[in-house]
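Undergrad: sequence? don't have it. structure:
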């Protein structure tokens, strides 16, 4: 509300100055609101960054980014800017509810990694061990930088987490809390 406080003051000042019809240099009467419109048009707009649509999924709030693809570190930073963290799921029920909302055949980064110790996966938000429902054959370390976790909705019989290179660009899922 404070950022809009300048507009009413400007309106009052302009109304006091331009409050009556004034005669212009060529003898015509000028509408005082014409000048106010010009003045208001010169005020720079402060566009607030729209908050993402965090949706209640199960008992927690998540934002599933469907369009923007980023590497894991940038996705983690983006989630922080949006007021959340890269997401970690708390149990199988929550995992199924989230997976049901994912676009098929699209990778999503999760807020789970094993940067500190290989095969010791923790939540980025809480630092606690994360709930892990791996896809068949995972974790499968093919590349040296596979310390980040992603999820891919591609087969209802094999929905789960996978280790992924942190440098890949994927969409991502944010959580609003630090519970997990």
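TA: Arrived safely, thanks for sending. Predicted model, so just to flag it, every value in this text is computed and none were measured.

Undergrad: C-alpha only now, for contacts and for neighbours.
TA: Noted.

Undergrad: Just give the number of residues close to residue 140.
TA: 12 (other CA atoms under 10 Å).

Undergrad: do the same with residue 132
TA: Neighbours around residue 132, by other CA under 10 Å: 19.

Undergrad: Residue 163 is in contact with that one, correct?
TA: No. The criterion here is CA atoms under 8 Å, and residue 132 misses it with residue 163 at 11.1 Å.

Undergrad: most centrally placed residue in the chain?
TA: residue 82 (4.2 Å; CA atoms, centre = their mean).

Undergrad: here's the one I want to compare it with:
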């Protein structure tokens, strides 16, 4: 009998709590500036979160696998603004794997992470060229200037650095009153 009374009292207590307060949820993209939340190993660059691996060089497949282990994908460059944000971040000049490839259909370069076509304004001059009919994966060539930075198709077995891109974190908050 005591347990039944306890359950009824608990139920009535919860019911009175729910009626006494208003709970309003808010969900937004990103992390508020004043939040003390770490995004390691990812850094915020522009509107995205990236992990830049330049302490080791690996082939495209290993780079892809490394990003997936972090819950991310190899970087997908949406437009010139994203390329500019990465270039202005002071990346070490050099080469970085992206998620781009034409592994599914030769000559049709898409981003592996979302199957969208790669924008033609991101390529370096005279690229992609599939030299020796063996260039199937896409790397980002970073130079001192944005005009000299861009995409190049190369052989997937080449060892180079890579950039992972994390999904944008979501912040959920609740206002109770």
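TA: Happy to help now that I have it. No experiment lies behind these values; they were computed from the predicted model shown.

Undergrad: What value does the TM-score take for this pair?
TA: For this chain pair, the superposition-based TM-score is 0.66 by TM-score structural alignment, normalised by the length of structure 2; 127 aligned residues with a CA RMSD of 1.8 Å.

Undergrad: returning to what we had before: mind checking what the residue nearest to the centre of structure 1 lines up with in structure 2?
TA: For residue 82 of structure 1, the aligned position in structure 2 is residue 70, judged by TM-score structural alignment.

Undergrad: Show the contacting residues for that match.
TA: Residue 70 of structure 2 makes contact with no residue, according to CA atoms under 8 Å, 6 or more residues apart in numbering.

Undergrad: Just the buried residues of stretch 30-40 of structure 1, please?
TA: 32, 33, 36 (16 or more other CA atoms under 10 Å).

Undergrad: Tell me the residue in structure 1 aligned with residue 172 of structure 2.
TA: Using TM-score structural alignment, residue 172 of structure 2 pairs with nothing in structure 1.

Undergrad: Equivalent analysis for residue 46 of structure 2, please.
TA: Structural alignment (TM-score structural alignment) places residue 46 of structure 2 against residue 58 in structure 1.

Undergrad: try residue 126 of structure 2
TA: Residue 126 of structure 2 maps onto residue 137 in structure 1, by TM-score structural alignment.

Undergrad: and what of residue 106 of structure 2?
TA: Per TM-score structural alignment, residue 106 of structure 2 is aligned with residue 118.

Undergrad: Its match: what's it in contact with?
TA: So residue 118 of structure 1 contacts residue 147 (CA under 8 Å, 6+ apart).

Undergrad: show me what contacts residue 142 of structure 1?
TA: Residue 142 of structure 1 touches nothing, counting by CA under 8 Å, 6+ apart.
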